[in-house]
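Colleague: Task: produce atomic coordinates for the following.
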Amino acid sequence: MADSDIVCISPIDGRELVRRPIMSETAIDSTIASAREAQKAWRNTSLSERAGKVSAFLDALLAMNQEVVPEIAQQMGRPVRYGGEFRGVEERARHMIGIAEKSLHPIPADDEKPGFRRMIKREPVGLVLVIAPWNYPYLTAINTIVPALMAGNAVLLKHASQTVLAGERFQMAMDRAGMPKGLFQNLHLSHDQTSRILGSGLVDHCNFTGSVSGGRAIERAAAGTFTSLGLELGGKDPAYVREDANIDHAIENLVDGAFFNSGQCCCGIERIYVHEKHYDRFVEGAIDLVNTYVLGNPLDETTTLGPMAHKRFADLVRQQNAEAVAKGAKAHIDAKKFPADAGNSAYLAPQVLTDVDHAMSVMREESFGPTVGIMKVKGDEEAIRLMNDSPYGLSAAIWTSDVDAAEAIGEKLETGTVFMNRCDYLDPALAWTGVRDTGRGASLSRLAYDSLTRPKSYHLRQI
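Modeller: You can find the predicted model right below:
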């Protein structure tokens, strides 16, 4: 493989699916210059005009769904039966378009002073670089692309090599919508080129979704440039099933939350704490449900669990499972029931582990795969302590019939989002954020516009 190429290897069969040459340095500089020029005009357009163009882009993207669904399966392994990501894409995009006027409206001074006009306006930061991941190639990117454009910015997109076609789909939709030339540009960049762009201060804001190590590399590259950063990094999201939970609902939703997309979800459930009253029933129900999964080719409509995006990701989960069993955990799923898992490919059988503890990496380090550990707890205090025993903090889910109890527990959890009786979902009206090694900054909600704009104060005195 040439160093100048970006290559996607399909997890379906390990064969090369897509190859693209990386951009030349001259092309990069020209692209950035054209984006700057386009942004000068775009920032002066009305919000209604921006909304019309961004909505046209969204419509053009949604019209590609039939082609996109199998492309996602081929690139990163999600089964076609689930129909892609565009329902969530549309929900998030239309919400952010809808709240733009209110979110970007000038903020009057807290107190009135006769003879003065005082306010804070929101101005676009300028040029926004979006570095998008492969696990949800459209959903994650849309979180920043739409509000960035609505706020009056230009956008550069660097997509993961595993989902290089998603970046090209974004560009195609922008072009079909008649977006101003240069305002949005999809770039094929190497890691070194991305670091150069950040280190040279050529962009004003960067949003990165990926690993903790990747986030640290982004911070190092941007150090000293004063480029603002939004980082959504690792997670080890917990769930707690209380004594008053609807146990059948909890089993169904938590199994889906742990194994959908082969566990490759930023806010997927990776560890479950169950009240001792429900523990045996929960474990039995979870095992029964997981055993109904069909591991296979994601292009097959009968497949409910596709391969992981790459063999090395599957190997990491295999290592975590093996370590847990070696330390005394019990593995409940017989891999032989999932013949597609030959032990040496991206195809990995799901696994449910019990007799686990926090000395095992599967309960503390990100798995990002189809495995989950289940622990018995005596009550809220023990569950809270264990849920907080993690270097990450993206979301946490509580299964209970008591809303007040869920809120009270949530106040003690060190996390970005607290769910009750659901998981693995982003509400576009709420900020998507994390604590600790999960990152910094916020996307979605009106707070997303704060990171994509800068305040400008007006203190106007009449004489």
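Colleague: contacts and neighbour counts: CA atoms only from here.
Modeller: OK.
Colleague: Could you give the separation of stretch 288-303 from the chain centroid?
Modeller: On the basis of C-alpha atoms, centre = their mean, to the nearest Å, stretch 288-303 sits 24 Å off its chain's mean C-alpha point.
Colleague: Please provide the structure for the following sequence as well, for comparison with the first:
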Amino acid sequence: MTLDRSLDRDAFFIDGGWAAPATSATLEVVSPHSEQVVATVPEGSAGDIDAAVAAARRAFDEGPWPRMSPQERIAVLEVFSGLYAARMQEMAEVITAEMGSPISFSQLAQSPAPWMQIEAFLGIARDFAWEETRPGVLGADVVVRREPLGVVAAIPPWNVPQFTTISKVVPALLAGNTVVLKPAPETPLDAYLMAELLAEAGVPAGVVNIVAAGREVGEHLVAHPGVDKVAFTGSTAAGRRIAAVCGERLRRVSLELGGKSAAIVLDDADLETTMAGLRFIGLMNSGQACVAQTRILAPRSRYDEVVEALAQTVDGMAVGDPGDPATEIGPMVARRQQERVEKYIALGQEEGARLVVGGNGLPAGVDRGWYVRPTVFADVDNRMRIAQEEIFGPVLSVIGYDGVDEAVRIANDSDYGLAGTVWTADPEAGLGVARRVRAGTYGVNTYTMDFAAPFGGFKDSGIGREFGPEGLAEYTELKSIYTSAPEPA
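Modeller: Presented below is the predicted three-dimensional model:
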């Protein structure tokens, strides 16, 4: 995989054009595979955030975007969608270069899925109840409007940068808001490509502004008095801090946070089908996915059979160069992430779990890069830290259970509630299990995200929802207008 142009940048996208940074600080984007610098971009400062928020504030308070009809905004984003579709391969390659996602996953999810989101939100916006008239119980008609919130601070993570960016930026724009986007410092490059497409589509100056920066500058954005809403995807720890800052200011906030999801294998499950599913939902994006189902709940009557099948499945996955289409498991995004996952692998052994496949050390055939061997633990107790804490790497834990009630109890015995699956030959029984597990998204013999339906989590997995009409509504304020007074009694 070879990109046909330099990825270096020397400016931020602010107020409709390329703006010189306030300082000389830079970010080096390093390939997790080669450990070589693939691009250098400016590192945002508080001053750059101030300029971006000021541009977004002007565009909202004085510009045309919030005052356009929804149909006019839809027309602009239809152009953006077409431009995005034409550059999906390039987008996939950029994301693989900057964060090490296997190119097969990038071509499946890192760029096509964001485009599918755009198309889904366009369809939702066309039929959305932007304004409706209701008969009031007091006799007067009431006009109920969905109006834009204002300036949205959008903060995506590094693992699926465009997927989580589009889920915020597009509904925010369709609703008439303006945006300041702060990409993660590990993955700024895809946002630059998106900026080009937005400008070419005719999005007015100041409506979208992009400044890549680290956590401290991100907190400056979250606390900025010019921001009306914060939309964040990332760790639960960071989400708690953002929620606290927004709570102090009574600022709107939506948070899509971590997960420790369980896949329940019922005793009648077909293991070939189940393993094909777990291969993806357990280890997608090299395990760096908030919805990854890393707790595998197996009935004790078939426990050894499930462990053996999972071990064979994981041991057979291709690990290596993320630019190779055959690769299924690529590197971790950064050395710190590699070290974090390796500490959890060591911890699992210290806690008494049985290492079945994997373990610490570079995978066979790999001599550099931030790789971790795909790992399966058996004899895991759900109270162990490897079963309770989000590892964010290719590590699976197999937990035994006796009976469906215990399986549901174990699945729910978590601070998180983002996703999950059940695998069974009886879809109706599976649906019954799905209704009992406290998770925001769930699958019976499958797992996916349909952009017509809301996505988000229970408990520590977040606040609010993305996708579907619910995801669009997150970027609106409700206003009731009374059109006539009730008749005197």
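Colleague: any idea how far the residue positioned nearest the centre of the second structure lies from residue 476 of the second structure?
Modeller: Most central residue of the second structure, judged by C-alpha distance to the mean C-alpha position with C-alpha atoms, centre = their mean, is residue 164 at 4.2 Å. With distances defined as C-alpha to C-alpha, to the nearest Å, the gap from residue 164 of the second structure to residue 476 of the second structure amounts to 19 Å.
Colleague: show me where the stretch 51-200 of the first structure has helices.
Modeller: In the stretch 51-200 of the first structure, helices defined by DSSP state H, counting those that start in this stretch lie at 65-76, 86-98, 100-104, 139-150, 164-176, 191-199, listed in chain order.
Colleague: which other residues reach the first one?
Modeller: Residues from elsewhere that reach helix 65-76 of the first structure, judged by C-alpha atoms under 8 Å, 6 or more residues apart in numbering: 8-12, 17, 78-80, 83-84, 86, 134-135, 162-163, 165, 298-299, 307-310.
Colleague: Are any of the residues you listed buried, and if so which?
Modeller: By neighbour count, with 16 or more other C-alpha atoms under 10 Å, the contacts of helix 65-76 of the first structure hold 8-12, 17, 78-80, 83-84, 86, 134-135, 162-163, 165, 298-299, 307-310 as buried.
Colleague: Keep only those of those that are in strands.
Modeller: Those of these mapping onto strands are 8-9, 17, per DSSP state E.
Colleague: Tell me which of the helices of the stretch 51-200 of the first structure sits most buried.
Modeller: Neighbour counts (mean count of other C-alpha atoms under 10 Å) averaged over each of those peak at helix 139-150, with a mean of 25.
Colleague: Map residue 274 of the second structure across to the first structure for me.
Modeller: Counting by TM-score structural alignment, residue 274 of the second structure corresponds to residue 250 in the first structure.
Colleague: List the contacts of its match.
Modeller: Taking C-alpha under 8 Å, 6+ apart, we find residue 250 of the first structure in contact with 241, 399, 421.
Colleague: 7 Å instead, please
Modeller: Taking C-alpha atoms under 7 Å, 6 or more residues apart in numbering, we find residue 250 of the first structure in contact with residue 399.
Colleague: if I look at it, how far off is residue 267 of the first structure?
Modeller: With distances taken as C-alpha to C-alpha, residue 250 of the first structure is found 16 Å from residue 267 of the first structure.
Colleague: Same check on residue 380 of the first structure?
Modeller: When distance is defined by C-alpha to C-alpha, residue 380 of the first structure is 22 Å away from residue 267 of the first structure.
Colleague: who has more neighbours, those two?
Modeller: In this comparison of residue 380 of the first structure against residue 267, neighbours counted by other C-alpha atoms under 10 Å, the higher total goes to residue 267 at 25 against 17.
Colleague: could you list every residue that touches that one?
Modeller: Contacts here follow C-alpha under 7 Å, 6+ apart; on that basis residue 267 of the first structure touches 235, 237, 394-395, 424.
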